[in-house]
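1. Turn this into a structure:
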Amino acid sequence: MTSPDIPVLQARGLIKRYGNVIALAGTDLDLMPGEILAVIGDNGAGKSSLIKALSGALVPDDGTITLDGKRVSFGSPIDARDSGIETVYQSLAVAPSLDIASNLFLGRERRRKGILGSVFRILDRDAMRQEARRQLDGLGIMTIQNPGQAVETLSGGQRQAVAVARAAAFGSRVIIMDEPTAALGVRESRAVLDLILHVRDQGLPVILISHNMPHVFEVADRIHIQRLGRRKAILDRANVSMSDAVAIMTGAMEPQDGDR
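-> Have a look, this model is predicted:
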């Protein structure tokens, strides 16, 4: 079990260059056990590159990433997933024509036992739907009643719930959420925020990337401010105002020494 004083996921000195453009200029990150860490920053601050490095979507030019205190190297998102890091992207990455259960097990399909599965490769749809129902119930997602329902028939918030349920089902160490409420209305955003809190309460630490400051201040435990490719500050949400966080993010104010 990870010590509460040791980060579950840690990055040190990550650097990523694209020609003359420096996306990451030696940035750090610390995700502690059982917390929601919000990552905020202006466009071009390096948030996307940081998250891609942590999720295996890009390989940094320099720096280190450790998971549970052990150094890791991700060459692809599959490597990160195999290590227990799941990412819910803003684009959702769901297959609309497939049903909910098939989306939850996309790339991890369960097959029938015996020769039907090993030779004929027949999927065990009943088992997948039963497990999908269990995952949805476990996360308190009560607006989806039928795991066999096509995703294309769901609302935006329900589709996001499916993506979060998939991450929670297979993310054994960390869940990263990239702008999960960006395209949602007030009511659906509320449901997704509750879902994020539920995931955290189940023991999974969450990295939340968001431009929505009220949402950040509602659910985050700490706030990582990314600026010009580096971590500018790390703030305790309970001890900072929203206006001060925005001022630090934009460069209008310098963080206190204890917040660096």
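
2. contacts and neighbour counts: CA atoms only from here.
-> OK.

3. Who are the contact partners of Gln149?
-> Asp99, Ile100 (Cα atoms under 8 Å, 6 or more residues apart in numbering).

4. Distance of it relative to Val59?
-> Using Cα to Cα, to the nearest Å, we find Gln149 at a distance of 37 Å from Val59.

5. residues in contact with the residue positioned nearest the centre of the chain?
-> The chain has Ile176 as the residue nearest its centroid, 1.2 Å off, counting by Cα atoms, centre = their mean. Neighbour list for Ile176: Ile51, Ser55, Ile85, Glu86, Thr87, Val88, Val206, Ile207, Leu208, Ile209 [criterion: Cα under 8 Å, 6+ apart].

6. Endpoints of stretch 107-115, how far apart?
-> Stretch 107-115 has an end-to-end distance of 21 Å (criterion: Cα to Cα).

7. What are the buried residues along it?
-> The neighbour-count check on stretch 107-115 (16 or more other Cα atoms under 10 Å) flags Arg110, Arg111, Arg112 as buried.

8. residues making contact with the helix or strand containing Asn103?
-> In this assignment (DSSP states H and E), Asn103 forms part of helix 100-104. Helix 100-104 is contacted by residues 94-95, 109, 125, 128-129, 132, 147-151, 162-163, 165-166 when judged by Cα under 8 Å, 6+ apart.

9. Please give the structure of this sequence too, so both can be compared:
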Amino acid sequence: MRTPAQGAPDLAPPPSLEVRGGRKNFGAVHALRGVDLVARAGEVTALVGDNGAGKSTLIKCIAGIYPFDAGEVFFQGEPAHISDPAKASDMGIEVVYQDLALCDNLDIVHNMFLGRELKKGIRLDEAKMETRAAEVLASLSVRTVRSIRQHVASLSGGQRQTVAIARAVLWNSKVVILDEPTAALGVAQTEQVLQLVRRLADAGLAVVLVSHNMNDVFEVADVINVLYLGQTAAQVRTAESSRAEVIELITSGSSSNAPAVPVAAASAPVADAPTTDANGSTLA
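-> The predicted model follows:
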């Protein structure tokens, strides 16, 4: 990554989301032991790591479900304190979890506005919700849905994922975090979702993609952030790295060939060893 010439102003906009030295403990378990993450508008940042590396804990801290015990969070260049999920949503951070949180007995429109329904007096403003839902789906070039009034129970896995993602961007989001969006999808549906992920970034959002699938990561990600035992092993530009280097970072926490991208002011190294449970497994 180039740095501006000495004395020249840095005109690049600040990252949409930045975590510096994030730490989270659950009693004696050190789930996050110094995590740095940068997500920029217009880019897909893949978050990868083995089971127990801390990915789920990190996104839950960003989403306000857990508080960070230490470290700093910046949102669009300003210090931020995310106290709860409502605060994260108000700021413009939306998370699409693996379970999608969709109601099968409701149609697409009502799922997209679930908990945030628009009203006209004491009644739901069905026309306005339908119009806005259709506009969002059209802006994302979603054409696989027959009708926005069909029940979610009738949708395929890829279509359900599309509805969940569309709901996340309906509220003027700045950062969208996607937790394993293609984990249970077939080949064709996976490709549709990955195209949608790319369109989100192209529309100016900062997208964080949590994934175990290296094919998906290298197809859509601009940057790859690797977690290892609760710490950031490296953040690398996808175009300057390889699958072998990323896998080496995932499995060993280091790589002699991977060109690291500075993600934030470096946090002090953590001296304590990762904590394990009674079975000897590292927890995250």
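
10. ok, Leu197 of the first structure - contacts?
-> Applying Cα under 8 Å, 6+ apart to Leu197 of the first structure gives the contacts Val219.

11. That should have said Val226 of the second structure, apologies.
-> If you count contacts by Cα under 8 Å, 6+ apart, then Val226 of the second structure has Leu47, Val48, Gly49, Thr232, Ala233, Ala234, Gln235, Val246, Leu249, Ile250 around it.

12. wouldn't the last one be in contact with Asn51 here?
-> No - shown here, Ile250 of the second structure and Asn51 do not form a contact pair, counting by Cα atoms under 8 Å, at 9.9 Å.

13. between the two, who's got more neighbours?
-> More neighbours surround Ile250 than the other of Ile250 of the second structure and Asn51, with 23 against 17 (other Cα atoms under 10 Å).

14. can you count the residues close to the nearest residue to that one once chain neighbours are set aside?
-> Spatially, and ignoring its direct neighbours in sequence, Ile250 of the second structure is nearest to Gly49 (5.2 Å; Cα to Cα, 6 or more residues apart in numbering). Using other Cα under 10 Å, Gly49 of the second structure has 27 other residues around it.

15. if I pick the corresponding residue of the first structure for Gly49 of the second structure, what's in contact with it?
-> Counting by TM-score structural alignment, Gly49 of the second structure lines up with Gly41 in the first structure. Going by Cα under 8 Å, 6+ apart, Gly41 of the first structure touches Lys47, His211, Ile225, Gln226, Arg227, Met249, Thr250.

16. circling back: of all the buried residues of stretch 107-115 of the first structure, which comes closest to Pro255 of the first structure?
-> Distance to Pro255 of the first structure, by Cα to Cα, is smallest for Arg110 among these, at 49.8 Å.

17. wait, doesn't that closest one sit right on Asp126?
-> No - with contact defined as Cα under 8 Å, Arg110 of the first structure does not count as touching Asp126 (9.7 Å).

18. Tell me where the stretch 1-150 of the second structure has helices.
-> 55-62, 85-91, 108-112, 126-139 (DSSP state H, counting those that start in this stretch).

19. Adding distance to Asp202 of the second structure and mean neighbour count, write those helices out as CSV.
-> CSV is the format used below for the helices of the stretch 1-150 of the second structure (distance: least, Cα to Cα, whole Å; neighbours: other Cα atoms under 10 Å):
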stretch, distance to Asp202 of the second structure, mean neighbour count
helix 55-62, 22, 22
helix 85-91, 21, 17
helix 108-112, 22, 24
helix 126-139, 11, 15
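
20. Sitting in helices, which of the contacts of Gly41 of the first structure do you find?
-> Lys47, Met249, Thr250 (DSSP state H).
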